[in-house]
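# All I have is the shape, not the residue letters:
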């Protein structure tokens, strides 16, 4: 087994969409009444790729997971504010979980955020506001395995930012200061 992470290519978008949707479904995250439309969103990787970075995890060359990385509050951000990158739609194929793909995807997002944190031009207050200083993510209250992963990586809960995008779907906010 050898986990590799890299940017997804368009030929992999269909596999990524299916894997992420399967991971969400396996966790019970697509059981809410509005989950049919969210399943469509999870499958539409091409739309996400137009507004964010899609990263894949491969196990011996086979796509087993994917994540959407939104640098510095881009158009795909749900909760990111000024100076924050956001991680969205992380999923690993249910039969590939426990092999490190989720951790590898998260570490790649954090590495990208750290690079973004050091790229502001100029100096002073204006430059500081354009750097990534924090990474944020939302996770379903029932995604206990995901919570453990985020906490192992140093993320902490920010209950003040918890939210409910649709009735019956309660999301927890986690943050990591860089």
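Thanks, I have it. Keep in mind the model is a prediction, meaning the values are calculated, not measured.
# make it CA atoms for all contacts and neighbour counts henceforth
Fine.
# Skip ahead from the helix ranked longest in the chain and say which helix or strand is next.
For the chain, the helix with the greatest residue count under DSSP state H is helix 101-117. Next along the chain after helix 101-117, taking DSSP states H and E as the criterion, comes helix 124-130.
# What's the first helix or strand after that following helix?
Counting by DSSP H and E, the next helix or strand C-terminal to helix 124-130 is strand 134-140.
# any idea of the angle that following strand forms with helix 101-117?
Interaxial angle, strand 134-140 versus helix 101-117 (axes from the mean of the first three to the mean of the last three Cα atoms, to 10 degrees): 150 degrees.
# Quick check: what element follows strand 134-140 along the chain?
Moving toward the C-terminus from strand 134-140, the next helix or strand (DSSP H and E) is helix 144-152.
# Okay, buried residues for that following helix please.
146, 147, 150 (16 or more other Cα atoms under 10 Å).
# Against that first model, consider the following:
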């Protein structure tokens, strides 16, 4: 869904250390309070500084500079846990403030990841998502991602992740 013409302007940029507390709270609120992740995953969700050390942490800001969404773009290394070659990029922990959902924030963040991955010379974007994250899956499919069921995986017993990919 694209933002309406009268919606506040949104911008994507790199997260700053002073954004980390907001990103951690937002991520926990969406994933844990939304029933999309177990409490055991909470420590990783709160470790924003650790994400920033292992990925390019991007944020969407509203016209007042508030963080309204975030995503960790993985261009190298194994933090994505789903890449299989140096030609692949991944993103993780895509989150949008529930008050801002439906304004195109998630799409804006995914598009920023795709543009940055292309600029880095990557040939494919891959991601994994929990079966319960149906809104995110609809976004990915609308943007052209397709399922790679042969790469689905379980990071822990009872946690079944679906893998999607998009050739860049």
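Nice, thanks for sending it over. Given the structure is predicted, the values throughout are model-derived calculations rather than measurements.
# Let me know the TM-score between chain one and chain two.
Here the superposed chains carry a TM-score of 0.91, computed using TM-score structural alignment, normalised by the length of structure 2; 159 aligned residues with a Cα RMSD of 1.1 Å.
# sorry, back to before: could I get the buried residues of helix 144-152 of structure 1 as a markdown table with distance to residue 136 of structure 1?
Formatted as a markdown table, those follow (distance: Cα to Cα, whole Å):
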| residue | distance to residue 136 of structure 1 |
| --- | --- |
| 146 | 14 |
| 147 | 13 |
| 150 | 10 |
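# Out of these, the closest to residue 113 of structure 1 would be?
Nearest to residue 113 of structure 1 among the buried residues of helix 144-152 of structure 1 is residue 150, at 15.2 Å by Cα to Cα.
# Compute the inter-axis angle for the longest helix of structure 1 and helix 144-152.
40 degrees.
# Quick check: residue 175 of structure 1 is in a strand.
Yes: the assignment for residue 175 of structure 1 (DSSP: H, G, I helix; E, B strand; the rest coil) places it in a strand.
# Return the distance of it relative to residue 135 of structure 1.
Distance, residue 175 of structure 1 to residue 135 of structure 1, by Cα to Cα, to the nearest Å: 6 Å.
# out of the two, which sits in the busier spot?
Taking neighbours as other Cα atoms under 10 Å, residue 175 of structure 1 and residue 135 compare with residue 135 leading, 27 against 22.
# can you tell me which residues contact the equivalent of that one over in structure 2?
Using TM-score structural alignment, the partner of residue 135 of structure 1 in structure 2 is residue 125. Residues in contact with residue 125 of structure 2, defined by Cα atoms under 8 Å, 6 or more residues apart in numbering, are 88, 89, 90, 91, 114, 117, 165, 166, 167, 168.
# repeat that with 6 Å
88, 89, 90, 165, 166 (Cα atoms under 6 Å, 6 or more residues apart in numbering).
# ok, and the most crowded of the residues you listed?
Among these, residue 89 has the most neighbours (other Cα under 10 Å), with 31 neighbours.
# Was I right to think that one contacts residue 73?
No: using Cα atoms under 6 Å, residue 89 of structure 2 is not in contact with residue 73, being 7.5 Å away.
# Could you pull up the contacting residues of the most centrally placed residue in structure 2?
Structure 2 has residue 94 as the residue nearest its centroid, 2.3 Å off, counting by Cα atoms, centre = their mean. When contacts are counted by Cα under 6 Å, 6+ apart, residue 94 of structure 2 touches 70, 71.
# Identify the residue of structure 1 aligned to it.
By TM-score structural alignment, residue 94 of structure 2 lines up with residue 90 in structure 1.
# Likewise for residue 150 of structure 2?
Per TM-score structural alignment, residue 150 of structure 2 is aligned with residue 160.
# Against residue 107 of structure 1, how distant is that match?
25 Å.
# Could you point out which of the buried residues of helix 144-152 of structure 1 is nearest to residue 40 of structure 1?
residue 146 (21.5 Å).
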